[in-house]
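K.L.:
what's the 3D shape of this:
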Amino acid sequence: MPVNAALKAYLETRRSIPAFQMQEPGPSRAEIEEMLTLASRVPDHGKLAPWRFIVYQGAERDRISAELAKVAMANKPDLADDMIQVEKTRLTRAPVVIAVVSRAAPHVKIPEWEQVMSSGAVCLNLLMAANALGYASNWLTEWFAFDESVYPLLGVKPGERISGFIHIGTMKMHPGDRARPDLADIVTFSGE
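P.N.:
Model prediction:
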């Protein structure tokens, strides 16, 4: 089978760009819809689509970030000024932020763990779809991904969980590569 050189080169150099190193322009609505279509092409045993998307853009990112900052300050009244500023920018670092929401639940045939992994695969596909359309991307899960008290603010329904927030925008500068694990430390060949 011939090697797809472009895909191989992409996978050899793929890396996430920190959200704070992104800027406008962000993707258009049509580009976002194309990314979400591509992201949805993942292993999905039972065709359950055990995930959904919430797209945060425009002024809504500012409003939600301000509310998240209030919750963070209420939870930690001694929060340092620099961390308060970080909290106020949670969803404004990139032009578009997309929550991948897991709807994994007990099922008569499909293990819940497989549904959770399908949601994780959607996150990775969304990163690659954003890159394929020429945008930088980063998959983050921060405190508010795990704090169910803010789920109504984020549009997350009871019984759902956040698999990740995918930040998408234009790269300000390329940060270079980062250290990767040595295969000898992470691979076991069985049967040799």
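
K.L.:
going forward, measure contacts between C-alpha atoms and count neighbours the same way
P.N.:
Noted.

K.L.:
output the longest helix belonging to this structure.
P.N.:
Ranked by residue count and defined by DSSP state H, the top helix of the chain is helix 112-132.

K.L.:
quick one: contacts of the following helix or strand past that one?
P.N.:
Reading on from helix 112-132 to the C-terminus, the next helix or strand found by DSSP states H and E is strand 136-140. By Cα atoms under 8 Å, 6 or more residues apart in numbering, the residues outside strand 136-140 that reach it are 16-19, 22, 123-124, 127, 130-131, 164-171.

K.L.:
hang on, the earlier thing: so for the longest helix of the chain, what gets flagged as buried?
P.N.:
Counting neighbours by 16 or more other Cα atoms under 10 Å, one finds that the buried residues in helix 112-132 are 112, 114-131.

K.L.:
the structure of the following sequence is requested for comparison with the preceding one:
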Amino acid sequence: MDALELVINRRSQPRLTAPAPAGEALHNIKRAALRAPDHAALKPWRFIVCEGKGLDKLGALFEQSAIDNDKTEREIQRAPQLPTRAPMIIVITTAYQEHEKVPQVEQFASASCAAMAMQMAAVAQGFQGMWRTGDYAHCNIVKEGLGVSADNEIVGFLYLGTPAQDAGPKPELEPQDYFTVFA
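P.N.:
Here you go, the predicted model:
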């Protein structure tokens, strides 16, 4: 798959199974993250790879968050199972740096670009992924459990694995509906 085909046909794949990327494939995914646009070379991101027992621990954090945030009994029961929807999750976090020319919003954007770069690197190697956020990405219990400081953020959870089924075509959007010319 060439680069242009990869980016213009990008789509998320929610149905993932083993195997997860490993070895050189995982190394390539990590290297792709480190090539995200990064004004002033601040490296304002960090990544936590969860597999196996790590997914169980992440599920326990989700469950504790659901309990402490008065979620419904159904949500509490479902919470520990959420990370098991893929054989690997990479948690993308910010690592904000003080800089007079690079505000936090730009650093968050850099971490977001790293997430997409990882997903694209996974797809280029025959894997698939889904970038998820939701309440757990904004929960202090989850942040603390993952070692994310209070002044940083969870940008998202990148679920990675092998596609369990074909996701089918994604509806084509018309560029003229979203782009204008400022002349």
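
K.L.:
just the buried ones from the contacts of strand 136-140 of the first structure?
P.N.:
Among the contacts of strand 136-140 of the first structure, those scoring as buried are 16-19, 22, 123-124, 127, 130-131, 164-171 (criterion: 16+ other Cα under 10 Å).

K.L.:
can you tell me which of those are in helices?
P.N.:
Here DSSP H is the test, and these give Cys123, Leu124, Leu127, Ala130, Asn131 as lying in helices.

K.L.:
hey, where'd the helices end up in the first structure?
P.N.:
With DSSP H applied, the first structure shows helices at 5-13, 29-39, 59-75, 81-87, 112-132, 143-146, 151-154, 183-186, listed in chain order.

K.L.:
could you say which of those helices is packed most deeply?
P.N.:
Most buried of those by mean neighbour count (mean count of other Cα atoms under 10 Å) is helix 112-132; its value is a mean of 21.

K.L.:
distance from that helix to the second structure after superposition?
P.N.:
Here helix 112-132 of the first structure is compared with the second structure after superposition; its mean distance to the aligned residues, by mean Cα distance after the TM-score superposition for the first structure, is 1.1 Å.

K.L.:
got a list of contacts for that helix?
P.N.:
Under the contact criterion Cα under 8 Å, 6+ apart, helix 112-132 of the first structure has outside partners 35-36, 38-45, 50-51, 100-106, 136-139, 163-164, 166, 168.

K.L.:
which residues in the second structure does it align to?
P.N.:
Aligned by TM-score structural alignment, helix 112-132 of the first structure falls on residues 104-124 of the second structure.

K.L.:
can you check stretch 31-43 of the first structure too?
P.N.:
Residues 25-37 of the second structure are matched to stretch 31-43 of the first structure when aligned by TM-score structural alignment.

K.L.:
how about stretch 155-170 of the first structure?
P.N.:
Across the second structure, the stretch matching stretch 155-170 of the first structure (TM-score structural alignment) is residues 147-162.

K.L.:
what sits against Gly134 of the second structure?
P.N.:
Taking Cα under 8 Å, 6+ apart as the contact definition, Gly134 of the second structure lies against nothing.

K.L.:
show me what it aligns to in the first structure.
P.N.:
Matched to the first structure by TM-score structural alignment, Gly134 of the second structure sits across from Glu142.

K.L.:
what about that match, distance to Ala99 of the first structure?
P.N.:
Glu142 of the first structure sits at a distance of 12 Å from Ala99 of the first structure (criterion: Cα to Cα, to the nearest Å).

K.L.:
try Leu48 of the first structure
P.N.:
When Cα to Cα is the yardstick, Leu48 of the first structure and Ala99 of the first structure sit 18 Å from each other.

K.L.:
and what of Asp44 of the first structure?
P.N.:
18 Å.

K.L.:
find the nearest non-adjacent residue to Ile98 of the first structure, please.
P.N.:
For Ile98 of the first structure, the nearest residue in space outside its immediate sequence neighbours is Val55; the separation is 4.5 Å by Cα to Cα, 6 or more residues apart in numbering.

K.L.:
look up how far Pro25 of the first structure lies from that neighbour.
P.N.:
Val55 of the first structure sits 16 Å away from Pro25 of the first structure when distances are taken as Cα to Cα.

K.L.:
aligned partner of Arg15 of the first structure in the second structure?
P.N.:
Following TM-score structural alignment, the counterpart assigned to Arg15 of the first structure within the second structure is Arg11.

K.L.:
just give the nearest non-adjacent residue to the residue sitting nearest the centre point of the second structure, would you?
P.N.:
Nearest to the mean C-alpha position of the second structure, counting by Cα atoms, centre = their mean, stands Leu158 at 2.8 Å. Nearest-residue entry for Leu158 of the second structure: Trp131, 4.4 Å, with adjacent residues in sequence omitted and distances by Cα to Cα, 6+ apart.

K.L.:
coming back round to it: compare Leu48 and Ala99 of the first structure (neighbour count), which wins?
P.N.:
Looking at Leu48 of the first structure and Ala99 with other Cα atoms under 10 Å, you find the greater number of neighbours at Ala99, namely 26 against 13.

K.L.:
what residues are up against Cys139 of the second structure?
P.N.:
With contacts taken as Cα under 8 Å, 6+ apart, Cys139 of the second structure has the following neighbours: Ser65.

K.L.:
please consider this matter closed, and thank you.
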